[in-house]
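Asker: Let me see the structure of the following:
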Amino acid sequence: MALALVPIHPHVSSANLALILVVVVVAVATLGSRTAGVLAALSAAAWFARGAAAI
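Answerer: Just a heads-up that it's a prediction; the model follows:
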C-alpha cells in the first residue's frame, strides 16, 4: 500500500499519508486475522519511516 502512495507523496502532506496508512491497517485488522493486522501495522510503520527519512 505504501508503495502505491509514492507517486503522490510530493503533493500530499505526511499527516494525510499516515492517515491513509492507518485506515488501511484498521481495514486489514478488521477483515483479516490478528496476525494480518500486526503485519500490516509493522509494514506501514516501516514504509512510513523510510519515506519520512527520504524527505
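Asker: alpha carbons only for contacts and neighbour counts from here, please
Answerer: Noted.
Asker: tally of neighbours for residue 50?
Answerer: Residues near residue 50, counting by other C-alpha atoms under 10 Å, number 11.
Asker: quick one: what helix or strand has it in it?
Answerer: Element membership for residue 50 (DSSP states H and E) is helix 34-54.
Asker: any idea which element residue 24 lies in?
Answerer: Per DSSP H and E, residue 24 falls inside helix 14-31.
Asker: For that helix, buried residues please.
Answerer: By neighbour count on 16 or more other C-alpha atoms under 10 Å, the buried set for helix 14-31 is 17, 21-22, 24-25, 28-29.
Asker: another one to check against the first:
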Amino acid sequence: MNPILLEVPTALNTERLLLRMPLAGDEKVVNEQLQEVNCDVLNCFPISNPFLL
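Answerer: All right, here's what the predicted structure looks like:
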C-alpha cells in the first residue's frame, strides 16, 4: 500500500473539542475569537502588549 494514498480524516471530534482544517467563511468567527483572546491576555499580562514596551 502506498502511504501517500492513505485516507486521513479532515476533522477530529471529541465531546469538548473540534479540530478541523479551516474552511471558506471561517475568517470572521476566527478573527472575532482572536480579538477576544487578545483583550483577555492584555488585561492579565500588560507586558504582552508590544505598544507598551
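Asker: How alike are these chains, TM-score-wise?
Answerer: For this chain pair, the superposition-based TM-score is 0.45 by TM-score structural alignment, normalised by the length of the second structure; 33 aligned residues with a C-alpha RMSD of 2.9 Å.
Asker: what packs against the helix holding residue 24 of the first structure?
Answerer: On a contact count with 3 or more C-alpha pairs under 8 Å, 6 or more residues apart in numbering; DSSP states H and E, helix 14-31 of the first structure meets helix 34-54.
Asker: Mind listing what's buried along the helix it packs on?
Answerer: By neighbour count on 16+ other C-alpha under 10 Å, the buried set for helix 34-54 of the first structure is 37, 40-41, 43-45, 48.
Asker: Closest to residue 54 of the first structure out of these?
Answerer: Nearest to residue 54 of the first structure among these, counting by C-alpha to C-alpha, is residue 48 at 9.9 Å.
Asker: surely that closest one meets residue 18?
Answerer: Yes. At 7.2 Å, residue 48 of the first structure counts as touching residue 18 under the criterion of C-alpha atoms under 8 Å.
Asker: Quickly list what's touching both of the two.
Answerer: Common neighbours of residue 48 of the first structure and residue 18, using C-alpha atoms under 8 Å, 6 or more residues apart in numbering, do not exist here.
Asker: and of the buried residues of helix 14-31 of the first structure, the nearest to residue 52 of the first structure?
Answerer: Taking C-alpha to C-alpha as the measure, residue 52 of the first structure lies nearest residue 17 of the buried residues of helix 14-31 of the first structure, at 10.5 Å.
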